[in-house]
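>>> Next one to model:
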Amino acid sequence: MPYFVYLIVSKDINKKKFSYVGYTGNLKKRIDLHNSGKGAKFTRGKKWKLVYYEKYDSKSEAMKNEHVLKKDYKLRQKIKKNK
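Down below sits the predicted model:
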């Protein structure tokens, strides 16, 4: 089963943009959960846009790379600028 590491950004036009990094086995379902208010607590109350994802063959590899992306603020900023 493939796993995905993803980066989403808030779609609020007039407010500060927030980003969120996560991993999942079903990318479409997870993004839909975030946008329906049933995702992670941080993402509730906002609409989100998928700006980046990577596919991995194992859950452990996805979790490891999720951690890297969560901790590397400069990399997240670079990805957001390119999207």
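>>> C-alpha only now, for contacts and for neighbours.
OK.
>>> which of the residues in the host helix or strand of residue 67 are buried?
According to DSSP states H and E, residue 67 maps onto helix 59-71. Residues 59, 62, 63, 65, 66, 69 are the ones in helix 59-71 that count as buried (16 or more other Cα atoms under 10 Å).
>>> where does residue 49 land in three-state SS?
strand (DSSP: H, G, I helix; E, B strand; the rest coil).
>>> my guess is it contacts residue 12, does it?
No - if you go by Cα atoms under 8 Å, residue 49 and residue 12 don't touch, sitting 10.1 Å apart.
>>> circling back: report the two of the buried residues of helix 59-71 separated the most.
59 and 69 (15.3 Å; Cα to Cα).
>>> residues touching the nearest residue to residue 46 once chain neighbours are set aside, list them.
For residue 46, ignoring the flanking residues on the chain, the nearest one in space by Cα to Cα, 6 or more residues apart in numbering is residue 10 at 6.3 Å. When contacts are counted by Cα atoms under 8 Å, 6 or more residues apart in numbering, residue 10 touches 17, 18, 19, 46, 47, 48, 49.
>>> want to put them side by side, so please do this one too:
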Amino acid sequence: MAAFVGYVYVLGSEHRGLRRTYVGWTTDLEQRLARHNAGTGAKSTRGRVWFLLYAERFTSRHDAMSREWRLKRDKAFRKALVGG
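Next up is the predicted model:
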């Protein structure tokens, strides 16, 4: 059995009626969400409260990063997650 490597995740946020999503990958999902909400995550996530919308587990870094790349471009999937 292959060892667990990491997660690909989609975060959601709503601010002044505007819904946004953020896609990333990490080895520690809880810690990464906490960093985004503390303002020490990605620059584009600062100043918002984020919540987890979706996550997938991967056993290879390559597969996780490949899936992250695809999800970043799948605007229809992300829009469906935030109810838009």
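>>> just to revisit the earlier point, in CSV, list the buried residues of helix 59-71 of structure 1 along with distance to residue 53 of structure 1.
Shown next, in CSV, are these (distance: Cα to Cα, whole Å):
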residue, distance to residue 53 of structure 1
59, 14
62, 11
63, 13
65, 11
66, 10
69, 11
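>>> Which of these sits closest to residue 34 of structure 1?
residue 66 (16.9 Å).
>>> what residue of structure 2 takes the place of that closest one?
In structure 2, the residue paired with residue 66 of structure 1 according to TM-score structural alignment is residue 68.
>>> again with residue 44 of structure 1
Aligned partner of residue 44 of structure 1 by TM-score structural alignment: residue 46.
>>> So which residues of structure 1 form helices?
27-36, 59-71, 73-81 (DSSP state H).
>>> With respect to residue 5 of structure 1, which of those helices lies nearest?
helix 59-71 (5.7 Å).
>>> Mean deviation, the closest one versus structure 2?
For helix 59-71 of structure 1, the mean deviation from structure 2 after alignment is 0.4 Å (mean Cα distance after the TM-score superposition for structure 1).
>>> just checking, what packs against that helix?
strand 3-10, strand 19-24, helix 73-81 (3 or more Cα pairs under 8 Å, 6 or more residues apart in numbering; DSSP states H and E).
>>> show me what contacts residue 42 of structure 2?
Contacts of residue 42 of structure 2 (Cα under 8 Å, 6+ apart): residue 36.
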